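Participant: the amino acid sequence is not available; the structure is as follows:
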């Protein structure tokens, strides 16, 4: 049974980046989403995962990493430093809200958004409670991988062979509590039936285990 969810349309930072904050009763933690290239807060895949995370008593924030004008600039779309900076601004904004004073927050990144998540986790270890990557490009985080301290779960589709290898290389560089999960029969976008549900179950279990501090809102 889905919990009663309070949804709020928000604007984040000086550029007024659009976002959607969902608050669940008695939340154990929160999750900020970072979408991949060519996507936005409206990503149907991230939205479905977010909906399923609510059942794990997790708040979610989906927001646009770029403005509408910036989204058409390929240099900005793949500028991991810029994306990580925007993600950090959203995390700061979230942690300043009264609802999150007692909660830990994790990051969920897809594709290029996963690189931004890993970079931010390395740059601000005290703020990030856990990381999940879906079909991520951890190679784009470069040397920041060795600095990640948050427990990190890498999820890759079984049909996404090139990205599987990139994630295996990242596993060798990560020095934190880490795990690689390969979802059988899933492609890069996890469009096959049931594959996103598998992602949500893996992510929900990971976040619930590592964000819960015995306190809830």
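Facilitator: Structure's in. What do you need? The structure displayed is predicted, hence computed values, not measured ones.
Participant: okay, CA-based contacts and neighbour counts for the rest of this
Facilitator: Noted.
Participant: helix, strand, or coil at the most centrally placed residue in the chain?
Facilitator: Nearest residue to the geometric centre of the chain (CA atoms, centre = their mean): residue 108, 1.1 Å. Put simply, residue 108 is strand when judged by DSSP: H, G, I helix; E, B strand; the rest coil.
Participant: hmm, residue 116 and it touching each other?
Facilitator: No: contact criterion CA atoms under 8 Å: residue 108 and residue 116 do not qualify, at 10.0 Å.
Participant: overlap of the contact sets of those two?
Facilitator: residue 34 (CA atoms under 8 Å, 6 or more residues apart in numbering).
Participant: can you name the residues in contact with stretch 105-113?
Facilitator: 29-37, 78, 80, 83, 114-117, 127-138, 140, 207, 211.
Participant: from those, which land in strands?
Facilitator: Under the assignment DSSP state E, the contacts of stretch 105-113 contribute 29-34, 131-134 to strands.
Participant: so can I have CSV of those residues showing neighbour count and distance to residue 168?
Facilitator: Formatted as CSV, the entries for the ones in strands among the contacts of stretch 105-113 read as follows, by neighbours: other CA atoms under 10 Å; distance: CA to CA, whole Å:
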residue, neighbour count, distance to residue 168
29, 28, 28
30, 30, 27
31, 30, 24
32, 23, 24
33, 29, 23
34, 31, 21
131, 28, 16
132, 30, 15
133, 29, 13
134, 28, 14
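Participant: this is the comparison structure:
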């Protein structure tokens, strides 16, 4: 990915209407991005957390992907969930929302030409893996971080999407469950990475950067070699061409 191209980004705050609810998402698209990564957040972690935004920045910079930060719960649902945890711990509920949001992104003009990857953490990781298993043609890669892996053997055996599972060395329960999960996944494009000297929350110095490095390599490998429909690509190129022309005209005016 050319560093100059990465300086040109289009940021969009969009409302995704799904049946009777409306979800908010932030889409950030670098110029000539290769694929798109949808973040599937764990319970209690919103799309606007400093940590998630930093991780998204690193993925855009190192993998050259667009990023989508989406809240799968409405503000009203989040308020209720703070007390009950009913929605954020319900993997099937999150899968339904994630699948609907994915279909929306596949129809949205600025993203319709991009192959989709999922990055999920904890409960969000389980939702990402299950959604990928149920929507084989829509998802090109999954990265699971500290996944609880409460999925059934049948669900994991149906997974056909290249999947990278990341856990911390000090999170022994997660190591065990993720090792079991990798064994249940039938495809060869699967891998378990254990980051040394870190725990479940990855709060240690350099942990986020290592997650980004591993995830970036995975997404570049599986999202960048896709041929895209020209309709979405043409809209995308036109948007940046207009933007670049505007900047050039402004520079000429300044010189005069």
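Facilitator: Noted; the coordinates are in hand. Predicted model only: the values in this text are computed from it and were never measured.
Participant: map residue 137 of structure 1 onto structure 2.
Facilitator: Under the alignment (TM-score structural alignment), residue 137 of structure 1 pairs with residue 148 in structure 2.
Participant: based on its surroundings, how many neighbours for its match?
Facilitator: By the criterion of other CA atoms under 10 Å, residue 148 of structure 2 has 19 neighbours.
Participant: wait, residue 37 of structure 1 touches residue 76, no?
Facilitator: No: checked against CA under 8 Å, the pair residue 37 of structure 1 and residue 76 is beyond contact range at 9.6 Å.
Participant: now do the strands in structure 1.
Facilitator: 6-12, 17-23, 29-34, 58-63, 104-110, 131-134, 152-157, 178-183.
Participant: now distance to residue 50 of structure 1 too, for those, in a markdown table please.
Facilitator: A markdown table is the format used below for the strands of structure 1 (distance: least, CA to CA, whole Å):
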| stretch | distance to residue 50 of structure 1 |
| --- | --- |
| strand 6-12 | 12 |
| strand 17-23 | 9 |
| strand 29-34 | 8 |
| strand 58-63 | 6 |
| strand 104-110 | 10 |
| strand 131-134 | 12 |
| strand 152-157 | 15 |
| strand 178-183 | 18 |
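Participant: of the ones you listed, which is nearest residue 191 of structure 1?
Facilitator: Closest to residue 191 of structure 1 of the strands of structure 1 is strand 152-157 (CA to CA; 9.9 Å).
Participant: how about the closest one, which residues of structure 2 does it hit?
Facilitator: Against structure 2, strand 152-157 of structure 1 falls on residues 163-168 (TM-score structural alignment).
Participant: same check on stretch 82-90 of structure 1?
Facilitator: Aligned by TM-score structural alignment, stretch 82-90 of structure 1 falls on residues 93-101 of structure 2.
Participant: quick one: that stretch to structure 1 mean distance?
Facilitator: Stretch 93-101 of structure 2, aligned to structure 1 and superposed, deviates on average by 0.7 Å (mean CA distance after the TM-score superposition for structure 1).
Participant: ok, so what distance separates residue 116 of structure 2 from residue 31 of structure 2?
Facilitator: Per CA to CA, to the nearest Å, residue 116 of structure 2 is found 16 Å from residue 31 of structure 2.
Participant: so between those two, which is more surrounded?
Facilitator: Higher neighbour count among residue 116 of structure 2 and residue 31: residue 116, with 28 against 23, using other CA under 10 Å.
Participant: quick check: closest non-adjacent residue to the alignment partner in structure 1 of the more buried one.
Facilitator: Mapped onto structure 1 by TM-score structural alignment, residue 116 of structure 2 lines up with residue 105. In this structure, residue 105 of structure 1 finds its nearest non-sequential neighbour in residue 30, 4.6 Å apart by CA to CA, 6 or more residues apart in numbering.
Participant: counterpart of residue 47 of structure 2 in structure 1?
Facilitator: Using TM-score structural alignment as the criterion, residue 47 of structure 2 maps onto residue 41 of structure 1.
Participant: neighbours around its match, how many?
Facilitator: With other CA under 10 Å as criterion, residue 41 of structure 1 counts 21.
Participant: quick one: it from residue 145 of structure 1, how far?
Facilitator: 25 Å.
Participant: helices along structure 1, start to end?
Facilitator: Secondary structure of structure 1 (DSSP state H): helices located at 44-54, 74-77, 80-95, 112-123, 161-173, 195-211.
Participant: just how off-centre is the shortest one within its chain?
Facilitator: Distance, stretch centre to chain centre, for helix 74-77 of structure 1: 19 Å (CA atoms, centre = their mean, to the nearest Å).
Participant: can you list contacts of that helix?
Facilitator: Contacts for helix 74-77 of structure 1 (CA under 8 Å, 6+ apart): 37-38, 66, 70-71, 82-83.
Participant: ok, the last one next?
Facilitator: Residues external to helix 195-211 of structure 1 that are found in contact with it (CA under 8 Å, 6+ apart): 28-30, 45, 48-50, 52-53, 56-58, 103-106, 129-132, 134, 151, 153, 155, 183, 185-186, 190.
Participant: report the buried members of these.
Facilitator: Those of those that meet the buried threshold are 28-30, 49-50, 52-53, 56-58, 103-106, 129-132, 134, 151, 153, 155, 183, 186, 190, by 16 or more other CA atoms under 10 Å.
Participant: I figured residue 177 of structure 1 was touching residue 151, is that so?
Facilitator: Yes: with contacts counted by CA under 8 Å, residue 177 of structure 1 reaches residue 151, the gap being 4.7 Å.
Participant: overlap of the contact sets of those two?
Facilitator: In terms of CA under 8 Å, 6+ apart, residue 177 of structure 1 and residue 151 are not both contacted by any residue.
Participant: can you tell me how far residue 22 of structure 2 sits from residue 103 of structure 2?
Facilitator: 14 Å.
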